[in-house]
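Asks: Model the following, please.
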Amino acid sequence: MPTLILVRHGRTAANADGVLAGRSRGIGLDDVGLEQARAVADRLSVIPLARLVSSPLLRTMQTARRIADAQKENVQVRREAGLVECGYGRWTGKKIVDLAREPLWATVQQQPSAVEFPGGERLADVSARAVEAVRRIDRRVERRHGPGAVWAAASHGDVIKAVLADALGLHLDQFQRIAVAPGSVSVITYGSHRPSVRHVNDLGSDLSGLAPAAGGDRPSGDAPVGGGA
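Replies: Predicted structure coming up:
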């Protein structure tokens, strides 16, 4: 049962301007986003990552490369299409304030499982392909590096929220209850019985406790009675 660290990319100018960037090309980190990426890379530098994957978009690759550069051992950033941003179709490039006037906006807020963006992707499909991707990679990491391994994935807000909702046992219609800020860290361990969510939208805590224990193993995945130590 490896540990997965989900990292949302740092801020972009589109984030700052309230524009839905989606899969637009060439959207990189702004100065604040570069600092956020540096900060999260520094926080993860104490954790030897067995694998590092990223959505193929520029802003996530920039974030992931800074994480890789801060690692003590060489780690390659691998592109993972299953973690790419939601395909927002004709909503892409529009201001959020304008999209909030669209009839579909209320469904996005209240029943996201029913949403299909015009000319784009269904949120249910985003959830399915992102969850499949992280669970597939997690199994590969365990086979190659053992159950105590830690790996990281750089992705996008809605994608990470969908993965967290699945790990928390929530219906996709509840995923808007989860906040995932730029540069934040969320952590999941997929145990033998159920996932265990260890951090959500973490922007500053000490993550050194996530480093593999001596011997490389972790407990079986059973939930500790009484909450544990």
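
Asks: For the rest of this, base every contact and every neighbour count on C-alpha atoms.
Replies: Will do.

Asks: following the longest helix belonging to the chain, which helix or strand comes up?
Replies: Secondary structure of the chain per DSSP state H: the longest helix is helix 123-145. On the C-terminal side of helix 123-145, the closest following helix or strand by DSSP states H and E is strand 150-155.

Asks: And the contacts of that following strand?
Replies: Strand 150-155 is contacted by residues 2-9, 47-55, 60-61, 63-64, 83-85, 141, 210-212 when judged by Cα atoms under 8 Å, 6 or more residues apart in numbering.

Asks: related to what we said a few turns ago, the longest helix of the chain vs strand 150-155, what angle?
Replies: If you take axes from the mean of the first three to the mean of the last three Cα atoms, to 10 degrees, helix 123-145 sits at 150 degrees to strand 150-155.

Asks: how about the strands in this structure?
Replies: 3-8, 51-54, 77-79, 150-155, 185-190, 195-202 (DSSP state E).

Asks: Could you say which one of these comes nearest to V115?
Replies: Proximity to V115, assessed across the strands of the chain by Cα to Cα, is greatest for strand 150-155 (20.5 Å).

Asks: tell me the angle that closest one makes with strand 3-8.
Replies: Counting by the same axes, to 10 degrees, strand 150-155 lies at 20 degrees to strand 3-8.

Asks: Any buried residues in strand 150-155, and which?
Replies: Buried residues in strand 150-155, counted by 16 or more other Cα atoms under 10 Å: V150, W151, A152, A153, A154, S155.

Asks: With stretch 114-125 instead?
Replies: Residues of stretch 114-125 classed as buried: V115, E116, F117, R122, L123, A124 (neighbour count, 16+ other Cα under 10 Å).

Asks: mind putting those in CSV, distance to L34 included?
Replies: Shown next, in CSV, are the buried residues of stretch 114-125 (distance: Cα to Cα, whole Å):
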residue, distance to L34
V115, 32
E116, 32
F117, 30
R122, 30
L123, 28
A124, 31
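
Asks: before we go on, could you also do this sequence so I can check it against the first one:
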Amino acid sequence: MRLILARHGQTAANVAKRLSTLPPGEPLTDLGRAQADALGARLADADVTAVYASTAIRAQQTAAPVAAAHGLDVTVVDGVHELFVGELEDRADEPARELFYEIEQAWEAGDAEARLPGGESAAEVFDRFRPVVERITKGASGTVVLVSHGGAIRIVGGALTGGPTLPGYLPNTGLVVLRPAGDGWELESVDETVPQPGDVAAGGPAE
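Replies: Purely as a prediction, here's the structure:
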């Protein structure tokens, strides 16, 4: 079986590069809905057996075309929402983004206990996300799709495969694909870029 962790499509906060992490959050933009449709088409030939989404509206809207392509429903699950940025919530100023990237770099260097002011550490994100992964993949076959959020996916994708946070940036509707390996998981692929409808790409650091 495979586990696909998919980032949601574009929102207005992505366009503004605003740190927006609290669910239910904002809906997709017109481009975001087009991205979701494109993701559904991209995964239409995959052997998808279940589709899950976080409690955020944007994640559920992104998951809907994927589920529809396979005659499935979207199951909403707790615990897989975006990492909370605490005091930086709804900020789009340069100091806020610089602080976010500073903490992100600490995570990439292996310091999972580093945390944003009033927000979460990478370790806390993994601790709430991991039980959901274990539950939705236990006894599963085919491909399980979970639509979540860029920051959380990078943290969890790294931790599940025995390393720190995955480096780089996961674009809107980007995918992290994992396969079982022994008692854990191995990384099959990570999207660095995703073709965008209209050749327009936009995203924010955490949203």
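
Asks: rewinding a little: which among the contacts of strand 150-155 of structure 1 count as buried?
Replies: Among the contacts of strand 150-155 of structure 1, those buried by neighbour count (16+ other Cα under 10 Å) are 2-9, 47-55, 60-61, 63-64, 83-85, 141, 210-212.

Asks: give me the number of residues near C86 of structure 1?
Replies: 23 (other Cα atoms under 10 Å).

Asks: residue range for stretch 76-90 of structure 2 in structure 1?
Replies: Alignment note (TM-score structural alignment): stretch 76-90 of structure 2 is matched to residues 79-93 of structure 1.

Asks: end-to-end on the matching stretch?
Replies: End-to-end distance for stretch 79-93 of structure 1, by Cα to Cα, to the nearest Å: 23 Å.

Asks: neighbouring contacts of it?
Replies: 19-24, 53-57, 99, 117-121, 123, 126, 129-130, 132-133, 155-156, 158-159.

Asks: For the longest helix of structure 1, name the packing helices and strands.
Replies: Helix 123-145 of structure 1 is packed against helix 157-167, with contacts defined by 3 or more Cα pairs under 8 Å, 6 or more residues apart in numbering; DSSP states H and E.

Asks: Tell me what angle the helix it packs on forms with strand 150-155.
Replies: Computed by the same axes, to 10 degrees, the angle between helix 157-167 of structure 1 and strand 150-155 is 130 degrees.

Asks: Show me what helix 157-167 of structure 1 is packed against.
Replies: Right, helix 157-167 of structure 1 is packed against strand 3-8, helix 123-145, strand 195-202 by 3+ Cα pairs under 8 Å, 6+ apart.

Asks: Return the most buried member of the ones you listed.
Replies: strand 3-8 (a mean of 28; mean count of other Cα atoms under 10 Å).

Asks: Now do that strand: distance to the chain's middle.
Replies: The chain centroid and the centroid of strand 3-8 of structure 1 are separated by 6 Å, computed with Cα atoms, centre = their mean, to the nearest Å.

Asks: now swap in stretch 169-181 of structure 2 and tell me
Replies: 8 Å.

Asks: who touches that stretch?
Replies: Residues from elsewhere that reach stretch 169-181 of structure 2 (Cα under 8 Å, 6+ apart): 1-10, 32, 35-36, 39, 62, 150, 153-154, 157, 185-194, 201-203, 205.

Asks: go on, stretch 105-121 of structure 2?
Replies: For stretch 105-121 of structure 2, the external contacting residues (Cα under 8 Å, 6+ apart) are 83-88, 99-100, 103, 122-123, 163-167.

Asks: Out of these, which end up buried?
Replies: Using 16+ other Cα under 10 Å, the buried ones in these are L83, F84, V85, G86, L88, F100, I103, A122, A123, P164, T165, L166.

Asks: Include distance to V176 of structure 2 when you put the residues you listed into JSON lines, please.
Replies: Listed next are those as JSON lines, based on distance: Cα to Cα, whole Å:
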{"residue": "L83", "distance to V176 of structure 2": "17"}
{"residue": "F84", "distance to V176 of structure 2": "20"}
{"residue": "V85", "distance to V176 of structure 2": "22"}
{"residue": "G86", "distance to V176 of structure 2": "26"}
{"residue": "L88", "distance to V176 of structure 2": "26"}
{"residue": "F100", "distance to V176 of structure 2": "22"}
{"residue": "I103", "distance to V176 of structure 2": "22"}
{"residue": "A122", "distance to V176 of structure 2": "17"}
{"residue": "A123", "distance to V176 of structure 2": "19"}
{"residue": "P164", "distance to V176 of structure 2": "15"}
{"residue": "T165", "distance to V176 of structure 2": "12"}
{"residue": "L166", "distance to V176 of structure 2": "10"}
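
Asks: Looking at those, which are in helices?
Replies: Cross-referencing those against helices under DSSP H gives F100, I103, A122, A123.

Asks: would a markdown table of those with distance to V76 of structure 2 be doable?
Replies: Output for those, formatted as a markdown table (distance: Cα to Cα, whole Å):
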| residue | distance to V76 of structure 2 |
| --- | --- |
| F100 | 28 |
| I103 | 29 |
| A122 | 22 |
| A123 | 23 |
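
Asks: Nearest to H70 of structure 2 among the residues you listed?
Replies: A122 (33.2 Å).
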